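Student: fold the stuff below for me.
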Amino acid sequence: MFKRIAVLGALVLASLCPVLAAQAKYPARPVVLISPYQAGGTTETFARLIIDDVGTLLGQPIVIEQKPGAAGTIGARIVATSAADGYTLLANTSQHVMYDGMLTRLPFDPMKDFRPVGVLGSAPIILVTGRDSAYRSFEDVLAAGKTKTVTFASGAQGSLPHLTGERVAIQANLKMTHIPFSGTAPALTNVIGGHVDLLYSTAASVMQQIRGGQLRALAVSTKERMKELPDVPTIAEMGLPGFDVTAWYGVWAPKDTPAEVVDAFNKAMREASSTPAAHKRMEALSVTPNDMTADQFSQFAESERRTWLDVIKRANIQPVN
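Tutor: As a prediction, this is how the structure comes out:
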């Protein structure tokens, strides 16, 4: 009888071995990376800088799918409710960590229902104005904002460029009114046309217009000047010491995704970001590569969340439905 049990046990174990091996090998099939915005947007652009190389390193293609709507929450919800196996991931802007400060009816918890995987890259935010604007420098903006209301645009309510403008207004005690647009393109049109005074935007979205002379760059948000714009000062050096903001784009997995799966994808992201070819692609868009581990990204995301929820509170921005 004991011999029969031993034989049966061996047969069961043998039958499970292929299953266990398949589970251990990740990925065994293509991975879907959901971008919760329209095709061709900045999130997809950041992802495409390295994602093909990530797929090559992992041995499976990474397929980007757009699931836009509701400030990115439709796509995020799809990932939050997907199987926690690493085959459905989310690429999102830094707005992800502050969703619950901007929206009252979230179908998920932006931190508890997701597991941080890695950062695709980061970029400065640039303060620009139209070519014919009266604002010739950041000092002009500071002086004007003390005595009158200055308008500034961004591509979306609650976006990092929007909150960067709010943070400047708070720290410098300026009178500023935010004018949100549905995307950077209409915001650009209105600033170039002189209908709105200023625009805060990621570098990739405005460098072409700066180089073409349609926009004038007044300041950059990072602690160091941009190599591409060496004559444009940082906000910190113009009277707001310690000011340092970067727009970052991260990859997130469902909350119960195994650590080994997260680490495998993160490792491939960091390796893909470190190649000369990737650096060349990123440099063309003023993007900085990132080599955070998943644990480091988790700590960074929590820190960013605290910072920007505080800005939302101090700016008296009310969440919407």
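Student: from now on I want contacts and neighbour counts done on CA atoms only, so please keep to that.
Tutor: Will do.
Student: please work out which residues outside stretch 277-296 touch it.
Tutor: When contacts are defined by Cα atoms under 8 Å, 6 or more residues apart in numbering, stretch 277-296 is touched by residues 49-50, 116-124, 203-204, 228, 262-263, 266-267, 270, 272-274.
Student: in strands, which of these fall?
Tutor: Taking DSSP state E as the definition of strands, the contacts of stretch 277-296 contribute Pro116, Val117, Gly118, Val119, Leu120, Gly121, Ser122, Ala123, Pro124.
Student: to compare with the earlier structure, here is another sequence to fold:
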Amino acid sequence: MKRRDVLAALGGLPVAAALGSGARAQEAYPSRLVKILVPFGPGGSTDIISRLIGKQLETVTGKPFVIENKPGATGMIGTTQVKNAPADGYTILLGSTSTLAANYSLYKTMTYEPSDFTTVAVNGTIGNFMLVKQDAPYKTVKEFVEYAKKQPKPLFSGYGNASSRVPAALFEVTTGVKFEEVAYRDAVASIQDLNAGRVDCVFPDQVVGESYVRSGYVRALAVTSKERSALFPDIPAVAETYPEYVIISYSCFSVRRETPDDIKKKLNRLIMDAIYEPAVLERVKQLGFLPPPKDWTIEQCDAFVAKEREDWTKYIKLAKIEAQ
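Tutor: Below is the predicted model:
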């Protein structure tokens, strides 16, 4: 081989090596621990669903998916932490109606914008419960409304995040009752105070409320979805009494928008496949979530979240909640 041919061959080696290294790097994701940041406390729907799917992701990838709870400011503290993390796919936001839809219309000053994130997977949609104390004198939505309107002062409504606050406010506008809002660190704390008699009703999502309803700790008067929940067929929908009242929420996995496209696509497939793993899917449905089609793309997931933000902006306006 001539000298110049040898040099040419040797000169091509670093390029080939670099290309090979890049390909391996892309294939390797995830190559280390991945953090799923849940911007609410343990025990809530976002926490439960993240642990369920995170465990399956560990099984498939062989890498740890660690859940970190960072509650506060209706999810803004934890969401902002993800916004400020490197855009490398190793810090994932467990997004929700509160953080990516409702907060946008509830607060004048935000520490992040929904557009800072790309939603790579939607876990599913779910209705909320309308919960009251187990020994409350009213047994139906109609009786509750009649009772509330006879009281000299507003009843107390507790909430732990935006997705449990807005349904209560919309209920006020729809039925004509008056509530005095009581804010809690999370939905679980609001349910505990409901049981103690410190508030009269709460509207948590069904994942949070399920065990409390089944155990008899509190009583569900209704669900906020258009139709009854398949898990609780004996609990009527508010819409059966007030047809115009329908409101649902969702949870999703999101990353910083600047995250490389190949990592976004990898996460989309990993997470959607994890949701549809038979044991996981069964549990997701047991929790009351209705998952989207398995083949949903990033574009479809992102469009869904954008549409929900539009819908919740309308709900908040209808509920006459002023931005703080």
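Student: TM-score them against each other, please.
Tutor: Taking TM-score structural alignment, normalised by the length of structure 1 as the basis, the two superposed chains have a TM-score of 0.87; 317 aligned residues with a Cα RMSD of 2.6 Å.
Student: buried subset of the contacts of stretch 277-296 of structure 1 as a ChimeraX selection?
Tutor: Buried members of the contacts of stretch 277-296 of structure 1, defined by 16 or more other Cα atoms under 10 Å, are picked up in ChimeraX with:
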select :49,50,116,117,118,119,120,121,122,123,124,203,204,262,263,266,267,270,272,273
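Student: which one in structure 1 is aligned with Ala273 of structure 2?
Tutor: Slight slip there: residue 273 of structure 2 is Asp, not Ala. Counting by TM-score structural alignment, Asp273 of structure 2 corresponds to Glu271 in structure 1.
Student: next one: Leu290 of structure 2
Tutor: So, by TM-score structural alignment, Leu290 of structure 2 is matched to Thr288.
Student: give me the neighbour count for that match.
Tutor: 16 (other Cα atoms under 10 Å).
Student: next, the buried residues of stretch 213-220 of structure 1.
Tutor: In stretch 213-220 of structure 1, counting by 16+ other Cα under 10 Å, buried: Gln214, Leu215, Arg216, Ala217, Leu218, Ala219, Val220.
Student: surely Gly130 of structure 1 meets Leu218?
Tutor: No - with contact defined as Cα atoms under 8 Å, Gly130 of structure 1 does not reach Leu218; the gap is 10.4 Å.
Student: sorry, back to before: filter the buried residues of stretch 213-220 of structure 1 down to the ones in strands?
Tutor: Leu215, Arg216, Ala217, Leu218, Ala219, Val220.
Student: any chance of those in TSV, with distance to Asp310 of structure 1 too?
Tutor: Below are those laid out as TSV (distance: Cα to Cα, whole Å):
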residue	distance to Asp310 of structure 1
Leu215	31
Arg216	30
Ala217	27
Leu218	26
Ala219	23
Val220	22
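Student: what's the separation between Ala76 of structure 1 and Lys112 of structure 1?
Tutor: Distance of Ala76 of structure 1 to Lys112 of structure 1, given as Cα to Cα, to the nearest Å: 13 Å.
Student: so the residue mapped onto Asp295 of structure 1 from structure 2: helix, strand or coil?
Tutor: Aligned by TM-score structural alignment, Asp295 of structure 1 pairs with Glu299 of structure 2. For Glu299 of structure 2, the secondary structure call by DSSP: H, G, I helix; E, B strand; the rest coil comes out as helix.
Student: for Glu299 of structure 2, grab the count of nearby residues.
Tutor: Neighbour tally, Glu299 of structure 2, other Cα under 10 Å: 12.
Student: if we can go back for a sec, name the nearest of the ones in strands among the contacts of stretch 277-296 of structure 1 relative to Thr149 of structure 1.
Tutor: Lowest distance from Thr149 of structure 1 to those (Cα to Cα) belongs to Pro124, with 25.2 Å.
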